[in-house]
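Student: Here's my sequence, what's the structure:
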Amino acid sequence: MILVSAGRRLLWQEWDGHYLVFQPSSAETHVFNETTALILRCLEEGPLSIAEARAWTEVALDAAPGELGADEFDFATRRLEELGLIEYLDETVASQ
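Tutor: As a prediction, the model looks like this:
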């Protein structure tokens, strides 16, 4: 599976350890913790495999490899998908 940004322009503001993200396409404002915000930020550069996105997020959090729990990462990515901010793609579809 590949994670990709849903390609929407977002406006970011960090406030007291929380990230406020305004999504103009839906006129919604979202509040994310650092982990969720970093996952979303890493996908702004382009599609990544789930393993690559998780590793990138761990580095950005200054965490040891494997320290970011799969449950926390999966919850954050599923929530971002529900909000329409990222998409899961099959690797064969993404490469076409």
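
Student: CA only for contacts and neighbour counts going forward, please
Tutor: OK.

Student: Where do the strands of this structure begin and end?
Tutor: For the chain, the strands defined by DSSP state E cover 2-5, 11-15, 18-23, 28-32, 48-49, 86-89.

Student: which other residues reach the fourth one?
Tutor: What that stands for is strand 28-32. With contact meaning CA atoms under 8 Å, 6 or more residues apart in numbering, strand 28-32 is reached by 18-23.

Student: Buried deepest among the strands of the chain, which one?
Tutor: strand 2-5 (a mean of 23; mean count of other CA atoms under 10 Å).

Student: packing partners for that one?
Tutor: strand 48-49, helix 50-60, strand 86-89 (3 or more CA pairs under 8 Å, 6 or more residues apart in numbering; DSSP states H and E).

Student: to compare against the first, here's another:
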Amino acid sequence: MAINVTEPASEWLLKKGGVATVRLSPRHGCCGGSADIAVAEAHMPDDPERFTRLEFDGMTLYIDPTLVDQRLTLDVEGFLGLKHLFVEGASPTRSKE
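Tutor: Down below sits the predicted model:
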């Protein structure tokens, strides 16, 4: 697995506790259909045993197993105190619902 955490994301994440979850989130279209989009959140998942756990540079990352083989970049965006994590490198996939 290749995941890159940018320096700004690493610094921000360590200030927030050093734990992040990268998971798939379903998005539904207005005319039917849906896709799963990769999202990153600065907290531990509700069910951590369902995720692949990675520890490095003082951080703990929980990655959805379906994203393990993709080259991901975890970054932070926003300004002032309104920053949030995002993930790049994962293509949207058709939802299995």
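
Student: Could I get the TM-score for this pair?
Tutor: Here the superposed chains carry a TM-score of 0.23, computed using TM-score structural alignment, normalised by the length of the first structure; 51 aligned residues with a CA RMSD of 5.6 Å.

Student: on that earlier part again, nearest to residue 82 of the first structure, out of the contacts of strand 28-32 of the first structure: which one, please.
Tutor: If you rank the contacts of strand 28-32 of the first structure by distance to residue 82 of the first structure using CA to CA, residue 23 comes first, at 13.5 Å.

Student: secondary structure element for residue 4 of the second structure?
Tutor: Residue 4 of the second structure is part of strand 2-5, with elements assigned from DSSP states H and E.

Student: So which bits of that strand are buried?
Tutor: For strand 2-5 of the second structure, the buried set under the neighbour-count rule, 16 or more other CA atoms under 10 Å, comprises 3, 5.

Student: Show me what secondary structure element comes after it.
Tutor: According to DSSP H and E, the helix or strand after strand 2-5 of the second structure is helix 7-15.

Student: which other helices and strands contact that following helix?
Tutor: By 3+ CA pairs under 8 Å, 6+ apart, helix 7-15 of the second structure packs against strand 59-63, strand 71-77.

Student: If we use 7 Å, what do you get?
Tutor: strand 71-77 (3 or more CA pairs under 7 Å, 6 or more residues apart in numbering; DSSP states H and E).

Student: Between helix 7-15 and the strand it packs on, find me the angle.
Tutor: Here the directions of strand 71-77 of the second structure and helix 7-15 differ by 70 degrees (axes from the mean of the first three to the mean of the last three CA atoms, to 10 degrees).

Student: Tell me which other helices or strands strand 71-77 of the second structure touches.
Tutor: strand 2-5, helix 7-15, strand 84-88.

Student: Residue 27 of the second structure and residue 36 touch, don't they?
Tutor: Yes - at 6.0 Å, residue 27 of the second structure counts as touching residue 36 under the criterion of CA atoms under 7 Å.
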